[in-house]
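Asker: this one's structure only:
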């Protein structure tokens, strides 16, 4: 039993180390080999070696350095078999041509290690890839998740996800994309893409698109971790800080979003004592850093504004304490900074709470009915505003429409319940 326990402990350390260090490992190897697929294979070989050796030999003092050392040795073996040892040894080991291959010290060999991670994030979010492929590749290369874990998160088969990731790598290879940081306007655009992918991953975890589960916490938690990593790599960017603040504050509610039976609980019905105060504190701290930069004239955008809105909810001890007028004003600004139908629907919610349901319905009336075709968001918000206006039959009809549109079973149950309540004139606030 003690041996099994020790083996289990070692495996947990391997998994934790891989999750924390895989991006640095793959990034460094990609920079040295100039081959993303080979770099990932070498990193995976090192992971397998750790799983085999650490339970018996013990966890090394510097696990990350151990993994890199093993990966580079496997790389030299690969190039030796390919009969290109001399050229590639120089790239891997900084050795002069004609010298014996010698494994250099990890610290002296892999400098600019955080730059390697940043390069890897930008590589995963290259514009040649679709949004779905960017998310999958980011989770694989930067998050260190297995193909099976990513497939479960996005409710697709492991083989389908494997093919998606493989196609993404081939797309990058065919396009001749290298592990280099973009500059100028391209970098700004790509940073937006990086943040959009992290936000997409979080949203899929916070409210799953389909399936029986209301949420997929592992995806949301991974997005929070990636946002924190991005702040470490770009600490002076207002929007990066805003993204981190937004995700941490939103994630603080996750335990309260389901009841003891696993049923979904809407924001205004949540037990706020179950909100994670540590995440809220970290989120508000990141937002304060962003606010200091904004006061110096740095432009703000969608993530900063959404974080400011989330902060208003976090600061309200009870639902009735929420400063909806402030939130409505922030949504008005957001509508100008990042216009779109989703923002307008949420703006309608805020105006409905701040100034009465008719004000919210007026915002919705300006929206094109086909703007969110197939999404339950528009009819669900319309149903809520109609219920608050006392128009219960119309509200029931809207909630029934929304329930028919969603592919998430947890969300469907909430919408059907609200439709039933309004049919019996027993609407409850949501």
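Answerer: That came in fine, so what should we check first? None of these values were measured; they are calculated from a predicted model.
Asker: C-alpha from now on. contacts and neighbour counts both.
Answerer: Fine.
Asker: which SS state does residue 20 fall under?
Answerer: Using DSSP: H, G, I helix; E, B strand; the rest coil, the structure places residue 20 in helix.
Asker: give the contact list for it.
Answerer: For residue 20, the contact set (CA atoms under 8 Å, 6 or more residues apart in numbering) comprises residue 144.
Asker: any idea how far it lies from residue 362?
Answerer: Using CA to CA, to the nearest Å, we find residue 20 at a distance of 48 Å from residue 362.
Asker: Name the residues that touch the helix or strand that contains residue 384?
Answerer: Residue 384 belongs to helix 377-388 when assigned by DSSP states H and E. Residues outside helix 377-388 that contact it (CA under 8 Å, 6+ apart): 345, 348-349, 352, 357-358, 360-361, 364, 372, 392, 394-399, 401-402, 415, 422, 427, 429-430.
Asker: Can you point out the buried residues in that helix?
Answerer: Judged by neighbour count (16 or more other CA atoms under 10 Å), helix 377-388 contains these buried residues: 377, 378, 379, 380, 381, 382, 383, 384, 385, 386, 387, 388.
Asker: before we go on, here's another structure to hold up against the first:
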């Protein structure tokens, strides 16, 4: 599906739901209309693609009704011709619906990609490395779960942003670049809603995406931040990310995504790890911890403290944290190595490699352990 066609999906879906269709029925009708569009548009493109999709989807819905009486009532209740389609964009409401609190994180992500992103079930399944039938069942269950939910009350922006961030962190697999898709969807949300945390998340995504070309070597191995070739970073994305962040911070309504983006901006601005303004990084982590009290934020803060005030200060900041935290052993290994304790660092790198669930990260940690044992 072309990006232009995909961008119309949430708008058309929103119109049908506004007309009274439940989410699952509306989504099925839109998918039927998209199939027809792919078949006919190359030879006979419509003057108003959005109105065309609404009309065809609505007719597909009407054709699916078995009762002629029910059909007549619906046609009489909403008799809208292509030129009369309301101009409002319901994409924003769909974000909130797909991030419904009754859905699991995985279901919310899948439904967002399908309904708002316009991806096919096959594409979503490929991205998550699961069979298409499994993903189809997941999406169907999600649609049934929210079948009775209405688009008549504001949703929780924080939940929507968490879903989008989950999409971003899935990265790339199969034929769908989920990180790029998350940036596209967040741009769309930023254009629809005046909210500094939406801008903060967009800035964070852009700044992280800017570093992607340098994150992996030619052989697929992970390249840590300190060893990355910063000339490979995308300066256009960095410039845009910083500008979006500055706008968000100017609203004086600090949130966790803005704080994370500020940290990413400091890394992006530094010529090297050694030249990073680590004191300011620690200050932003202090803000982030105050906002969220997130143990992962405290873990990352320990790394920054180690850079700003020395490895023993970093170890002291690490000491109160739960060793069962993801990446705890890796952070401890880094700080012990910086403090000169190579033997303990090697043990911790090996331990971190054993518990890592990411292949590239596991291989990197194992190499670190082997390097220190030579």
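Answerer: Done, it's in. Everything numeric in this text was worked out from a predicted model, so none of it was measured.
Asker: Would you pull the TM-score for this pair?
Answerer: Put the two chains on top of each other and the TM-score (TM-score structural alignment, normalised by the length of structure 2) is 0.94; 374 aligned residues with a CA RMSD of 2.0 Å.
Asker: Can you flag the buried ones in the contacts of helix 377-388 of structure 1?
Answerer: Taking 16+ other CA under 10 Å as the criterion, what is buried in the contacts of helix 377-388 of structure 1 is 345, 348-349, 352, 357-358, 360-361, 364, 372, 392, 394-399, 401-402, 415, 422, 427, 430.
Asker: Just give the nearest non-adjacent residue to residue 119 of structure 2, would you?
Answerer: What sits nearest to residue 119 of structure 2 in space, not counting adjacent residues and going by CA to CA, 6 or more residues apart in numbering, is residue 113, at 5.8 Å.
Asker: Kindly report the same for residue 146 of structure 1.
Answerer: Of all residues not flanking residue 146 of structure 1 in the chain, residue 140 sits nearest, at 6.3 Å (CA to CA, 6+ apart).
Asker: okay, now that neighbour: neighbour count?
Answerer: By the measure other CA atoms under 10 Å, the count of residues near residue 140 of structure 1 is 20.
Asker: can you pull the buried residues of stretch 203-214 of structure 2?
Answerer: For stretch 203-214 of structure 2, the neighbour count (16+ other CA under 10 Å) marks 203, 204, 205, 206, 207, 208, 209, 210, 211, 214 as buried.
Asker: what range in structure 1 does it sit on?
Answerer: Using TM-score structural alignment, stretch 203-214 of structure 2 lines up with residues 245-256 of structure 1.
Asker: So what touches that stretch?
Answerer: With contacts defined as CA under 8 Å, 6+ apart, stretch 245-256 of structure 1 is touched by 199, 202, 206, 217, 220-221, 223-224, 227, 265, 270-272, 274-280, 282-287, 303-304, 306-308, 310-311, 314.
Asker: How about the counterpart of residue 128 of structure 2 in structure 1: what's its closest non-neighbour residue?
Answerer: With TM-score structural alignment as the criterion, residue 128 of structure 2 lines up with residue 154 in structure 1. Closest residue to residue 154 of structure 1 apart from its sequence neighbours, by CA to CA, 6+ apart: residue 204 at 7.6 Å.
Asker: Now which residue in structure 1 aligns to residue 267 of structure 2?
Answerer: Match for residue 267 of structure 2 (TM-score structural alignment): residue 313.
Asker: sorry, that was for residue 35 of structure 2
Answerer: Aligned by TM-score structural alignment, residue 35 of structure 2 pairs with residue 48 of structure 1.
Asker: Which is the succeeding secondary structure element to the strand or helix carrying its match?
Answerer: Here residue 48 of structure 1 sits within helix 36-57, counting by DSSP H and E. The C-terminal neighbour of helix 36-57 of structure 1 among helices and strands, as given by DSSP H and E, is helix 63-81.
Asker: picking up where we left off before, and the contacts of stretch 245-256 of structure 1, which of them are in helices?
Answerer: Secondary-structure check on those using DSSP state H: residues within helices are 199, 202, 206, 217, 220-221, 223-224, 227, 277-280, 282-287, 303-304, 306-308, 310-311, 314.
Asker: For the residue nearest in space to the middle of structure 1, give me its contacts.
Answerer: Residue closest to the average C-alpha location in structure 1 (CA atoms, centre = their mean): residue 223, at 2.7 Å. When contacts are counted by CA under 8 Å, 6+ apart, residue 223 of structure 1 touches 198, 199, 201, 202, 247.
Asker: Go ahead and confirm the first one touches residue 225.
Answerer: No - with contact defined as CA atoms under 8 Å, residue 198 of structure 1 does not count as touching residue 225 (9.5 Å).
Asker: quick one: which of those two has more around it?
Answerer: Ranked by neighbour count (other CA under 10 Å), residue 198 of structure 1 and residue 225 place residue 198 first, with 27 against 18.
Asker: Tell me which residue of structure 2 matches up with that one.
Answerer: In structure 2, the residue matched to residue 198 of structure 1 (TM-score structural alignment) is residue 164.
Asker: ok, now how distant is its match from residue 204 of structure 2?
Answerer: Residue 164 of structure 2 sits 12 Å away from residue 204 of structure 2, going by CA to CA.
Asker: Any idea how many residues pack against the closest residue to residue 169 of structure 2 other than its chain neighbours?
Answerer: Leaving aside its chain neighbours, residue 169 of structure 2 sits nearest to residue 179 (6.7 Å; criterion: CA to CA, 6+ apart). Around residue 179 of structure 2 there are 24 other residues, counting by other CA under 10 Å.
Asker: quick one, what contacts residue 179 of structure 2?
Answerer: 167, 168, 169, 170, 171, 172, 209.
Asker: okay, now the fifth one: neighbour count?
Answerer: Around residue 171 of structure 2 there are 18 other residues, counting by other CA under 10 Å.
Asker: where's it relative to residue 332 of structure 2, distance?
Answerer: Distance of residue 171 of structure 2 to residue 332 of structure 2, computed by CA to CA: 26 Å.
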